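K.L.:
structure for the following, please:
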Amino acid sequence: MNKNEKRKEIKQKQSILSPEYCHFADKAICNRILSLHEFQTADVIFCYISMENEIDTRPIIENAWMMKKKVAVPKCTKKGCMELYQIHSYEDLEAGKYGIPEPKSKCLPVPPNTIDFAVIPCLSCDLEGWRLGHGGGYYDRYLEHTDFITAVVCRHQLLSESICHETHDKRMNIVVTEEIMRFL
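P.N.:
Next up is the predicted model:
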């Protein structure tokens, strides 16, 4: 099955997940991320701003702020490319490309070499750390020349047995679902 066929399959599975399951899974996944030594010891975290159907990252971001960590979030700069900017509150966000909340222009850029830990979204992933995104390549391009620890978050019911991957795809260091946490 190619990536586009897999995306269709996962989106179909996603559409029938109950709100109760999603709420339970998201809470458990966030708690697992917050318990990670890699999160606890990080000074600068990179985390996506969740959209509808994605795992709700607000508890991760809010806990990072409470712990006085720097929070860097993505901003699309051109097709297929993104950069990270520090936010201090949700007031630092505005609607960006594709309706995704992005940092306002007043926010300061965060260089990749300063990031300690990242929470990465997916439509699905496998237990080997390969992720299936939406197909824009934003995360793969950004992560290509980085070496910070990455944790991909996925609801267990959307986990795949195997994700086909290409040479430009970057394998994640940690896979986190509500049921498992796997270090690679």
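K.L.:
going forward, measure contacts between C-alpha atoms and count neighbours the same way
P.N.:
OK.
K.L.:
just the helices from this structure, written as ranges.
P.N.:
Using DSSP state H, the helices found in the chain span residues 3-15, 19-35, 37-40, 58-66, 138-143.
K.L.:
quick one: residues in contact with the longest strand belonging to the chain.
P.N.:
Ranked by residue count, the top strand of the chain under DSSP state E comes out as strand 70-78. With contact meaning C-alpha atoms under 8 Å, 6 or more residues apart in numbering, strand 70-78 is reached by 43-49, 61, 64-65, 82-88, 96-97, 102-103, 110, 138.
K.L.:
could you report the neighbour count for the closest residue to residue 42 other than its chain neighbours?
P.N.:
Nearest residue to residue 42, sequence neighbours excluded (C-alpha to C-alpha, 6 or more residues apart in numbering): residue 116, at 5.2 Å. Residue 116 has 18 neighbours, counted by other C-alpha atoms under 10 Å.
K.L.:
for the comparison step, fold the sequence that follows:
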Amino acid sequence: MHMLREEKNKLRDIMRERRNSLTPEEKRIKSEQICKNTFAIIKPGETVMGFVSKEAEVNTRPFLEMLLAAGNPLVVPIIVKEDHSLRLSYLKDLNHLVPSTFNVPEPIGHEIPVPDGAVDVVILPMLAFDKYGSRLGYGSGYYDRFLDKNPGIKTVAMAFACQEAEKVPTEEFDVPVDYVITENGIAFRKK
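P.N.:
So this is what the prediction gives:
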């Protein structure tokens, strides 16, 4: 168990370095393409829980704008550190986002509660993925816990192609994804 955790942390460091080696212009261009590729697999009317990117992550803002413009209900997570959970809020305006827990933009002061079972698709952040649909997150398990409590939701991870690993080390609580989308298109689709 301890060795697996070390292996995951080492892979996180490698992938952060890969992701950080992209120039701002490369990130912008690749992020825009990833957003278009991801939007292409969203059905009209699906309620989408999207993450609001920070730092060197794929810039999800264009994707979130596409969802709002298309009329898809948009939900964003709010991190609850006390019990390592996610509280959900509808988001109608990206200008309502302010940096909050872990510097993640959240709609603090503009929360619109989301009823259980309302989300059709979850867009996931990640540091690494592999050809088997395994995803390596940041290590806190917020999304894995959410998905464990909400089975059956379509899961889509957005990443730069350079974040692909030969094999992501996994544990029993790690939830594989249904899709991995990169700037090159669909890198993984669950059969």
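K.L.:
and the TM-score between them?
P.N.:
Laid over one another, the chains give 0.92 as their TM-score (TM-score structural alignment, normalised by the length of the first structure), with 182 aligned residues with a C-alpha RMSD of 1.5 Å.
K.L.:
for the most centrally placed residue in the second structure, which non-adjacent residue is closest in space?
P.N.:
Per C-alpha atoms, centre = their mean, the C-alpha nearest to the average position across the second structure is that of residue 124, at 1.9 Å. Leaving aside its sequence neighbours, residue 124 of the second structure sits nearest to residue 157 (C-alpha to C-alpha, 6+ apart; 4.6 Å).
K.L.:
who's in contact with the alignment partner in the first structure of that neighbour?
P.N.:
In the superposition onto the first structure, residue 157 of the second structure corresponds to residue 152 when matched by TM-score structural alignment. By C-alpha under 8 Å, 6+ apart, the contact list for residue 152 of the first structure reads 119-122, 125, 129, 131, 172-176.
K.L.:
on that earlier part again, which one of the helices of the first structure has the most crowded surroundings?
P.N.:
Ranked by mean neighbour count, the helices of the first structure are led by helix 138-143 with a mean of 18 (mean count of other C-alpha atoms under 10 Å).
K.L.:
any idea how far the counterpart of residue 45 of the first structure in the second structure is from residue 164 of the second structure?
P.N.:
Using TM-score structural alignment as the criterion, the counterpart of residue 45 of the first structure in the second structure is residue 48. Using C-alpha to C-alpha, to the nearest Å, residue 48 of the second structure is found at 24 Å from residue 164 of the second structure.
K.L.:
more neighbours, these two?
P.N.:
Using other C-alpha under 10 Å as the criterion, residue 48 of the second structure and residue 164 rank with residue 48 on top: 25 against 20.
K.L.:
just give me how far stretch 39-46 of the second structure sits from the chain centre.
P.N.:
Centroid separation for stretch 39-46 of the second structure versus its chain: 16 Å, with C-alpha atoms, centre = their mean, to the nearest Å.
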